[in-house]
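> Predicted model follows, preceded by the sequence.
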Amino acid sequence: MNKSAKQTIALASIFQSSALVHQLAVSGKCDSHSNKASLNSIVSNSDSIDEIFTSPEDLKIGFDSLKLILEKKTIDMHNVMIYTTALINLEKKLMKKPKLLTQISEEINLINKQEFFDIYHSNSIARLAELYKNTLGSLNPTIMVRGEQIYLSNQHTANHIRALLLAGIRAVSLWKNQGGKTWHLLLGKKKTLEYIKSLAN
C-alpha cells in the first residue's frame, strides 16, 4: 500500500470519529461497526494504519464523510468538519504536553490489560471518557459538540462522545505518522477521491 493510500485511510479515520460524534449528538446512536473499529483503534498496539483498520468496511462512515466533503456536498457535514479541524488543532497542543501524553499512554495500557470488558462496553467507554476529560479536556479551546440536549445530557452518550473524540486524537496522530498535513486536504483532493472511489468498486 502506497503512502498516499495510507494517508487517505488515516484521514478517513479522523472524519469517522467526527461523524460518529455528530451522529450521537443529534440522534443518540451511531453506526455500530464503524464505532467498534474507531474505539478499537485507541487500544491497538500497532501504529500501522492498515493493521488497525483491516477492511474498508471498518471506515465506511469515514470514507463516506470524506467523499461528501471533497465533493462539496456539505449539507449536514458542517459540524463534522468543525470537529475534524478541532481534533487536528487539539492533537497539536497535546504533542507539546509530555505529561498528558504519558498519562494517556499509561491509562490506555491499563485498559488494554483488563480482560473482563470489551472496549465498547459501557464501563470501558466511561474510563476512556474520564481519561479524555482529565487530559484533553483541560486544553483550551475545548471541543464544543452541538446536538440535541436530550442526548448530550445523557451520561452514557456524553461518555461515548468523549471516547470517540479520544479515538479522533489517535486518528490524527496516525495521519501525521503517515506524513499527513492540513494543506493536503486542499491540494490532494483529486487523488483522495480517486482512491475512495476505487475502494467502492
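Perfect, I can see it now. Numbering: from 1, shown residues only.
> For the rest of this, base every contact and every neighbour count on C-alpha atoms.
Will do.
> Off-centre distance for stretch 20-33?
Taking the mean of its C-alpha atoms, stretch 20-33 sits 13 Å from the chain's own mean (C-alpha atoms, centre = their mean, to the nearest Å).
> so where do the helices sit in this structure?
Counting by DSSP state H, the chain has helices at residues 3-27, 32-43, 49-52, 60-70, 78-94, 98-113, 122-134, 149-152, 155-177, 184-187, 189-200.
> Which positions within the second one qualify as buried?
The reference is to helix 32-43. Across helix 32-43, burial judged by 16 or more other C-alpha atoms under 10 Å covers 34-35, 37-43.
> wait, what's in contact with residue 65?
12, 15-16, 19, 77 (C-alpha atoms under 8 Å, 6 or more residues apart in numbering).
> One more: residue 24?
Residues near residue 24 by C-alpha under 8 Å, 6+ apart: 30, 151, 157, 161.
> try residue 43
108-109, 111-112, 119.
> Can you flag the buried ones in those?
108, 111-112, 119.
> this is the other structure I want to compare:
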Amino acid sequence: MQSSLSTQIIGLAGLCQAVSLLQSLARHNKLEPELYETTLASIANLNPESPLAVYGNDITRLRDGLQIIVTQLGDGTKRDVEFTRYLVGVLALERKLNKNRGNMTELGKQLGQLERQLQHFAVTDETIVGRLADIYSDCISSLGSRIQVYGQPDVLKQTAVQQKVRALLLAAVRAAVLWRQAGGSRLHFIFQRRKLVAAAKHMLAQTTP
C-alpha cells in the first residue's frame, strides 16, 4: 500500500473508535451498536477493495474516530491521558506483531477460518465475539505486551465483557496495521500532528449532511 495521508487518517480513526468503545465498555458496560458492529466487521475484511472499504465504504461510520483525532491531537486541552496510553500500547503491539512472522501467519490463518463462521453468524454474535477474543489471545497477547484495561472492576470481571475487550483490542490492532501500511509512524504524532488534525477535520466535514 502506498503512503497516503487519507489512508493514515482512516486507519487512525478506526483505531480511535475501537479504543473509545473499549473505554465505554470498561467504564459503563455500554456499547454503541452501530459503531461496535462497524469496528468488529473491520477485523474480518482481509482483502478490502479500498482502505475505506474496511469500514463499510462509508466515511460517516468513522465520524466519532475523526472527532477524537481532532480532540486528542489538536491544540485544545481536552486530551484524555488514559486514551493516549491505550493508543501507544496498541501501536506498540502492532509493531511487535509485524516483526513476528509466526504470529502473523497464525493470525491470517485464524481470520481466514473466521470468514466461514461469519456466513452463519453476525459479527456481534457472542459466538463470533468469543472467537475474536480467542484469536487476540492466541496471536497477540502471546507477544508478551499486555494492555492494562481500566474501568469498573465489577464490569471487567464479567466473562462476556472480557471477550468484548479482547475483540475490540483486536480491531484496534487491525486499524493500526492499516495506519502503518499507509506510512503512519510514531513520529507523525510529533512532526505531522497539525497535518493529521487538518486532514481529519477535512474528512469530518464530509460526514456532515
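Nice, thanks for sending it over. Not measured: the values here are computed from a predicted model.
> follow-up on the earlier one: ok, of the buried ones among the contacts of residue 43 of the first structure, which one's closest to residue 137 of the first structure?
Using C-alpha to C-alpha, the shortest approach to residue 137 of the first structure within these belongs to residue 108, at 16.4 Å.
> which position in the second structure aligns with that closest one?
When the second structure is aligned by TM-score structural alignment, residue 108 of the first structure is paired with residue 111.
> and the nearest residue to that match once chain neighbours are set aside, how far is that from residue 197 of the second structure?
Nearest in space to residue 111 of the second structure, with sequence neighbours left out and distances taken as C-alpha to C-alpha, 6 or more residues apart in numbering, is residue 44 at 6.4 Å. For residue 44 of the second structure, the distance to residue 197 of the second structure (C-alpha to C-alpha, to the nearest Å) stands at 28 Å.
> ok, now residue 182 of the second structure?
From residue 182 of the second structure to residue 197 of the second structure the distance is 16 Å (C-alpha to C-alpha).
> again, but for residue 157 of the second structure
36 Å.
> These two: which has the busier surroundings?
The residue with more neighbours, out of residue 157 of the second structure and residue 197, is residue 197; 23 against 11, by other C-alpha atoms under 10 Å.
> So that one is in contact with residue 72, correct?
No: if you go by C-alpha atoms under 8 Å, residue 197 of the second structure and residue 72 don't touch, sitting 9.1 Å apart.
> Residue 140 of the first structure pairs with which position in the second structure?
Per TM-score structural alignment, the equivalent position to residue 140 of the first structure in the second structure is residue 144.
> what about its match, distance to residue 44 of the second structure?
For residue 144 of the second structure, the distance to residue 44 of the second structure - C-alpha to C-alpha - is 24 Å.
> what's the answer for residue 153 of the second structure, then?
For residue 153 of the second structure, the distance to residue 44 of the second structure (C-alpha to C-alpha) stands at 30 Å.
> related to what we said a few turns ago, quick one: buried ones out of the contacts of residue 65 of the first structure?
Buried subset of those (neighbour count, 16+ other C-alpha under 10 Å): 12, 15-16, 19, 77.
> which two of the residues you listed lie the greatest distance from each other?
12 and 77 (13.8 Å).
> what sits against the aligned partner of residue 123 of the second structure in the first structure?
Mapped onto the first structure by TM-score structural alignment, residue 123 of the second structure lines up with residue 119. By C-alpha under 8 Å, 6+ apart, residue 119 of the first structure lies in contact with 36, 39-40, 43, 125.
> ok, those in the second structure, which still hold?
By both residues aligned by TM-score structural alignment, their matches' C-alpha atoms under 8 Å, these still in contact after alignment to the second structure are 36, 39-40, 125.
> Which of those residues sits closest to residue 5 of the first structure?
Using C-alpha to C-alpha, residue 40 is the member of those that lies nearest residue 5 of the first structure, at 20.9 Å.
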